[in-house]
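# I would like to see how this sequence folds:
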Amino acid sequence: MASDTLVIRRAREADLPQLIALFADDPVGGHGDTSEAEAYEDYLRAFHVIDSAPHEQLYVAELAGEVVATYQLTFLRALTGRGAQNAMVEAVQTRADMRGKGIGAALMEHAEQEARRRDCRLLQLMSNAARTDAHRFYERAGFARSHLGFKRKLK
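You can find the predicted model right below:
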């Protein structure tokens, strides 16, 4: 494999330190992510739940042996749409020094291919209202602003 070839693959447990660093480096997310050692077990437990769930997939983009981006894809069966299955993109993150290189576009293309492979009716995502650059990116990737999202923090 050439060192400049981007590979998108299922995440492995060995990827966790690089994934955690990606999320901890996010100044906008506000999810409380941290690279502190005492938090590792929380991430490890979550990884195993995601990895073993048939309707959830965690992917990484790897370049020259390093994880440079990630996203999670969840498949949701709805009663609406005559029982349609939808795909939800979550936790998209590209390493700060790798943005603007087409990696995010490759992730979204991969997500679309996976959603089509599973015969999904639509591919959807939510983005923090403060991420205006991300919004422009998603629109360029073919996503349309169609709904208004609401959240209620429970913890």
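# only C-alpha atoms from now on, for both contacts and neighbour counts.
Will do.
# from what I can see Ser35 touches Ala21, true?
Yes. Here Ser35 reaches Ala21: they are 5.9 Å apart, a contact under Cα atoms under 8 Å.
# wait, a helix at Tyr71?
No. Under DSSP: H, G, I helix; E, B strand; the rest coil, Tyr71 sits outside any helix and is assigned strand.
# give the residue farthest from the middle of this structure.
Arg82 (27.1 Å; Cα atoms, centre = their mean).
# burial count for Ala78?
11 (other Cα atoms under 10 Å).
# for it, what are its contacts?
84-86 (Cα atoms under 8 Å, 6 or more residues apart in numbering).
# please give the structure of this sequence too, so both can be compared:
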Amino acid sequence: MITFRRAQASDLPDIVAMLADDPLGAGREDASLPLAQGYVDAFNAIDADPKQLLAVAVDGGEVVGTLQISFLAGLSRKGAWRGQIEAVRV
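Here you go, the predicted model:
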């Protein structure tokens, strides 16, 4: 059964590996260990921001997917909030 949860720092190697596993990501990401400090810093900033959600999909204890949702305030639709979804990988 696949479950979704907030990403933890220990998920970073799996997340970065998924980001690197496509033609675009292969040229811009570096999944080698230890991970570049920039990934750790970005994770900490995302995790500390209540308007950000970095989530993982887990199947049998294995991280099998990830996505990031940024929550944005807007004036349209009477000030409705919206979520921008990015970095989706499975």
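# wasn't the residue farthest from the centre of the first structure part of a helix?
Yes. Assessed with three-state DSSP, Arg82 of the first structure lies in a helix.
# what residue of the second structure matches up with it?
Using TM-score structural alignment, the partner of Arg82 of the first structure in the second structure is Lys78.
# how near is that match to Ile69 of the second structure?
In this view, Lys78 of the second structure and Ile69 of the second structure are 21 Å apart by Cα to Cα, to the nearest Å.
# same question for Ser32 of the second structure.
For Ser32 of the second structure relative to Ile69 of the second structure (Cα to Cα), the value is 25 Å.
# which one of these two has more residues nearby?
Ile69 (17 against 10).
# the more buried one corresponds to which position in the first structure?
Using TM-score structural alignment, Ile69 of the second structure lines up with Leu73 in the first structure.
# let me see the contact set for its match.
56-59, 87-90, 111.
# can you rerun that using 6 Å?
By Cα atoms under 6 Å, 6 or more residues apart in numbering, the residues touching Leu73 of the first structure are 56-57, 88-89.
# what's the burial count for the equivalent of Asp59 of the second structure over in the first structure?
Residue pairing (TM-score structural alignment): Asp59 of the second structure is matched to Leu63 of the first structure. Residues within reach of Leu63 of the first structure, counting by other Cα under 10 Å, total 18.
# I'd guessed Leu63 of the first structure sits against Leu6; true?
Yes. The pair Leu63 of the first structure / Leu6 is scored as a contact, 5.0 Å apart, by Cα atoms under 6 Å.
# so which residues of the second structure form helices?
12-20, 23-28, 37-48, 76-79 (DSSP state H).
# thinking again about what came up before, could you check how far the match of Arg82 of the first structure is from Pro23 of the second structure?
The value you get for Lys78 of the second structure to Pro23 of the second structure, if Cα to Cα is used, is 40 Å.
# repeat that for Gln84 of the second structure.
Relative to Pro23 of the second structure, and taking Cα to Cα, Gln84 of the second structure is found at 23 Å.
# can you say which of the helices of the second structure is packed in most?
helix 12-20 (a mean of 19; mean count of other Cα atoms under 10 Å).
# that one vs the first structure, average distance?
Mean deviation of helix 12-20 of the second structure from its aligned counterpart in the first structure after superposition (mean Cα distance after the TM-score superposition for the first structure): 0.7 Å.
# what stretch of the second structure does the lengthiest helix in the first structure fall on?
The longest helix of the first structure (DSSP H) is helix 103-117. On the second structure, no counterpart of helix 103-117 of the first structure exists by TM-score structural alignment.
# Ile8 of the first structure pairs with which position in the second structure?
Checking TM-score structural alignment: Ile8 of the first structure goes with Phe4.
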